[in-house]
Every structure is written in C-alpha cells, then in structure tokens.
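Asker: Model the structure of this input:
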Amino acid sequence: MSVHKTIKRVTTSALRDMKARNEKISMLTSYDYSMARVLDEAGIDVILVGDSAANVFAGFETTLPITLDNMIYHAAAVSRGTKRAMVLADLPFGEYQGSVEKAYEAAVRMMKESGAHALKLEGGVEIIDNIKKIVQAGIPVCGHLGLTPQSIYKFGDFGVRAKEEAEAEKLRTDALALQEAGCFAVVLEKIPAKLAEEVSQSLEIPTIGIGAGNGCDGQVLVVNDMLGMTKDFKPKFLRQYTNIYDIISTATAEYVADVKSKNYPNENEQY
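Answerer: Next up, the predicted model:
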C-alpha cells in the first residue's frame, strides 16, 4: 500500500515560526510555470513573482512599465507550478500608491485571478492606510523598504540606500509602521548590513534581505541573476551559483551544428 506524503504549504505563520527558531527563510523570484516547479521541488520557501519580470523577462530598463494584467499572468503561471512554496506577488507601480480604494481593488484582483498567496508593496508610512485596508480584507502583505525599484527615478540610481542617518531613521520608523499595519514580513533591499540587522532584531515579523547582509531573517535573489543567466549584471551582493548563460549558449551552438550537418535527428530519433 502506497503512502502519499502530504505537502504542507508555507504560510505566513510558518515564516514567523522560522524567525522565532532562527531558521533562515529562502526566497527566489520566478515568472513562469516551469521555473516555479523546479524551485518548488528544490525546497524554496517563498517564490516572489517580482515586477523584476519587467527587466529580466520583458527587457525594460525599469520595473515601471509592467502592468497589473502582466503580473496576474506571471503569478498565475507560477502558482500552477507550486505545491509547497508560498507564492508572493508584487503589485506593480501605479496600482496602490494612490487612493485606498484603487489599491484595494488591485489587490483583490491579483488574489482572485492569480492564485498568489500574498502580495508585496513598496513603501512605508506614505502608503500605510492602503496597506491597512488590504490587510483588513484578509490579504497578507509583505512590505519593501530601502532601495525600492518603483521609485528609481526619485532616487536617481540603484545605489545603496539609508547610508545617512536621516534616511536610516525613516527606514526604522517605516519598518515598525509596516509591522503595526499588519504586514507579515518586509523586504530590505540594498541597505547597510548593520542597519538591516538592527531593524531585523527590532521587529517581530521576518525580514528578507537582498544586498542587506546576513543579519536578515531570510534572503531573496532574482533567479536569473542567481543562475548566471543575466550575463552582465554582477553587483557586490550577488552570488552566481551556476552559469546558465554559457550552458544554454553552448547547447544551442551544438544543436545548430548538428542540424546543419544533418546529424540531428538520427535514425533513432525519428518515427
């Protein structure tokens, strides 16, 4: 008699428990079914359907052009590829920075149509009322502070944030405000490691770092960067675990050569 092992979905409470027992949280981005399935089966805790799809999937210079419809499409594909990982989806630029009502409607649409389990929104006290409304509707929200790519034109570059005390203090205040508003976690991007560790220790909710040192409760990377698929992007915080760009390039060149030489398909590869 076969025994089927039940796969338990990673939940917001599971992430909080991981922080409590000092177990680090693993997160990677994904934008499609096939990649999501691989990451899920490899044991990733959270898959972020990032608006970074605008950069690595669609080739835009910033994350600003991606739409809610685009994000729902990607998140739905990822959701269909997972059994264990929490699927966390970004709400795109322009959908939640304005009125509370518009933010709420965008959040509800994303949850209903994508199958995602939680949403990520960039910003602090400026959008706190919008976050409260979404959380009150029963939708889990993850905050995002530090370098917030949707605000790139305000910052002017992708440099380290909160190096000066005034911005660091605002980040501390924002982090506490997000926790108070009901966020279950907060991403800290490209800030000094010491500040990230301090904020992590001050919060009851988990922090997920990207370029924020090892004092956070978890880490996230863009999967294309981690796999070495984005050839020319090599910031200090990125560790490339393989070189998919060269692997795919070599395999493609071999395929082209085999087709041209009539080596593929051979007798065993046809009907």
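Asker: From now on I want contacts and neighbour counts done on CA atoms only, so please keep to that.
Answerer: Noted.
Asker: Now Lys231. Nearest residue, chain neighbours left out?
Answerer: Counting by CA to CA, 6 or more residues apart in numbering, Lys231 lies nearest to Tyr245, which is 6.6 Å off, once chain neighbours are set aside.
Asker: and the one you found, how far is that from Pro206?
Answerer: Note on Tyr245: its distance to Pro206, by CA to CA, to the nearest Å, is 33 Å.
Asker: higher neighbour count, these two?
Answerer: Using other CA atoms under 10 Å as the criterion, Tyr245 and Pro206 rank with Pro206 on top: 27 against 14.
Asker: wait, what's in contact with the more buried one?
Answerer: Listed by CA atoms under 8 Å, 6 or more residues apart in numbering, the contact set of Pro206 reads 15-16, 19, 184-186, 200, 216-218.
Asker: how does it look with 7 Å?
Answerer: 16, 19, 185-186, 200, 217 (CA atoms under 7 Å, 6 or more residues apart in numbering).
Asker: from those, which ones fall inside strands?
Answerer: Of the contacts of Pro206, the ones assigned to strands by DSSP state E are 185-186.
Asker: In TSV: the contacts of Pro206, plus distance to Ala58 and neighbour count.
Answerer: TSV is the format used below for the contacts of Pro206 (distance: CA to CA, whole Å; neighbours: other CA atoms under 10 Å):
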residue	distance to Ala58	neighbour count
Arg16	34	20
Lys19	34	20
Ala185	28	25
Val186	26	25
Ser200	33	23
Asp217	30	27
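Asker: let's see this one next to it:
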Amino acid sequence: MSAHPAPRRRVTLLDLAEKKRAGEPLVMVTAYDHPSARIVEDAGVDLVLVGDSAAMTVLGYDSTVPVTIDEMLMLTKAVRRGLSAPLLVGDLPFGSYEASDELALATAQRFVKEAGVDLVKIERGGTTVDRARALVAAGMPVVGHVGLTPQSAAALGGYRAQGRSAEAALAVIDDALALERAGCSLLVVEAVPSEVTAALMQQMRIPVIGIGAGADADGQVLVFHDLLGVHDGPTARFVKRYADVRAVAVDGVSAYAKEVRARAYPGPEHGYRMPGGEPARLAALLAARHTGS
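Answerer: Reported below is the predicted structural model:
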C-alpha cells in the first residue's frame, strides 16, 4: 500500500505558466466524485477537470448533451470537497452558456460560488470566443476547448478526429488563437493530428493540454475511468489503460457474493457481542414477556 503523501501547496495559474516556460509537462485528469478526487489528489496531479463527460461516464447518458447544470454542480461540489492542491476546472454543460454573455456569466458564477471552481471550461471557437471574452472581463479564469468538442459532436460528424486536412487544421489553430486573444488562461486540444498540435504550439503563449493530440502539448488529460479501466468495451484511440480496476472490482464483488451464498460471511470477527450477562438477561426478559402474554 502506498504511503499517504505529504500535503502540497495549492497549484496556481502562475505555476502552470512557469511549468510551461520550463518545459515541465502538466498533468490533468478528470474526476467526478469525492473518492476519485482524493485519489487524484494523492497522485499529485496539477489540474482536475470535472468534465461533462460525466454524462456518459457516471450518469449513463448516451452523450454529453443531456447533462444539466444542477447535475454538474452536484458532481463538482463533491470533487471540490476532495481536493486541496490541484486547480479545479468546471465544465459548463451544453446549453448553459452559448446563447448570450449574460447566460454564460450567470452559469459560470454558479460554478464559482456554489462549487468553488478555479476555472470554467467552454467549448469551440466562433461565438464561444465572445463568451470567453465576457467571462474574462468579469474576472473569471477560462479554459477553452478546440478540436473535437463533444458538445457539438453531431455537427462535427461524430466522435472523430478533427483538423485532418490543411484547411480544417487551420480552422482549429484559428479557434485556439482567438480563444487565447479573448483572455483564456488555458486551452484543451482534443483529437487532432499531432502535426496540428505541433504547429499550434509554435504560436500559443498559454498552456495547452492535449487529449488525443500528440506529445507536443504542454500537458495531457485523460478520463479517470478510462485510464484506470473502470469501464469495459472499446475506448478512444488515445486512451492508455494504466490499471484494470473493473476486473479487480468484479472479482471482489464476486468473492463477496460467493461467501454470502455459502454463509461464510459474515464470520464472528465481523459482528458485535452483548457484554457479560446481557444475553441471559435478554432471554429472561423475553421469557417474562411471553409468560405475561
């Protein structure tokens, strides 16, 4: 069993900028509840994202689109209670910021006030650049997201790599630069060819976190449940499994079920006993009640 790590000081945006200048890779991972937050805290990551991928990963939806603000806030508050050092990023769900600057600001304020996030994340370029600019003007650190943006996956032709042609790659780069100019503190680039990321990194001044975007980004992010193998079935090309937690969990629950059915659990060591002569007194009380009836 790993020793409990010593407490770390809180990561700041200045720390991320310094790591970028020093060429020290940034580590981001998703988390969706208090136990996973405690695990990634102890693992020493730099940033934790409560992504709207929770819609599919822990809430059972078919896409990220249905998840609500209240659902995301519930998950984000649970993660906040489990973190002390990493920066916490809250994903603004689909439909909660696109329509206007006012809507974006109202949603982002809830994530800051109710869930204690350090940054909010929004997807795409286009009008999202305006939303980012408005949030930054209101004093909120913002994370942009370009490339494959799951909230608009249907419009992008499904969950597939973006920027595969030169023209499409240029559009990804332009979106990224526009988000940087709008004042974003950080950028996530998802599912683009490594050549696109390499070209983008020549121009970006803010830290860039990749997911399925090659090794040239300033850091990487993976979904907690993907990297630990919590789910079965296929995963994206860019996912690497570092553990097989699902297999261990299934084995554990199966062993428990087997012992219950064999009456091997619980054993005497798992129960409680009445002290001294209390069992005899209880028997006498029950006998007296029976006689009295």
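Asker: TM-score for the pair, please.
Answerer: The TM-score (TM-score structural alignment, normalised by the length of structure 1) is 0.96; 267 aligned residues with a CA RMSD of 1.1 Å.
Asker: can I get the contacts of Pro206 of structure 1 in JSON lines with distance to Gly50 of structure 1?
Answerer: Shown next, in JSON lines, are the contacts of Pro206 of structure 1 (distance: CA to CA, whole Å):
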{"residue": "Arg16", "distance to Gly50 of structure 1": "21"}
{"residue": "Lys19", "distance to Gly50 of structure 1": "23"}
{"residue": "Ala185", "distance to Gly50 of structure 1": "15"}
{"residue": "Val186", "distance to Gly50 of structure 1": "14"}
{"residue": "Ser200", "distance to Gly50 of structure 1": "22"}
{"residue": "Asp217", "distance to Gly50 of structure 1": "19"}
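Asker: Still touching in structure 2? Go through the contacts of Pro206 of structure 1.
Answerer: For those, the contacts that persist in structure 2 are 16, 19, 185-186, 217, with contact defined as both residues aligned by TM-score structural alignment, their matches' CA atoms under 7 Å.
Asker: Redo those residues as JSON lines? Include distance to Phe158 of structure 1.
Answerer: Below are these laid out as JSON lines (distance: CA to CA, whole Å):
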{"residue": "Arg16", "distance to Phe158 of structure 1": "30"}
{"residue": "Lys19", "distance to Phe158 of structure 1": "29"}
{"residue": "Ala185", "distance to Phe158 of structure 1": "23"}
{"residue": "Val186", "distance to Phe158 of structure 1": "19"}
{"residue": "Asp217", "distance to Phe158 of structure 1": "23"}
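Asker: Identify the farthest-apart pair in those residues.
Answerer: Lys19 and Val186 (12.5 Å; CA to CA).
Asker: Just the element for Gly209 of structure 1, please.
Answerer: Taking DSSP states H and E as the definition, Gly209 of structure 1 sits inside strand 207-210.
Asker: helices or strands next to that strand in the packing?
Answerer: strand 185-189, strand 218-221 (3 or more CA pairs under 7 Å, 6 or more residues apart in numbering; DSSP states H and E).
Asker: Could you export the ones you listed as JSON lines, including distance to Pro140 of structure 1?
Answerer: As requested, these are arranged in JSON lines below (distance: least, CA to CA, whole Å):
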{"stretch": "strand 185-189", "distance to Pro140 of structure 1": "9"}
{"stretch": "strand 218-221", "distance to Pro140 of structure 1": "18"}
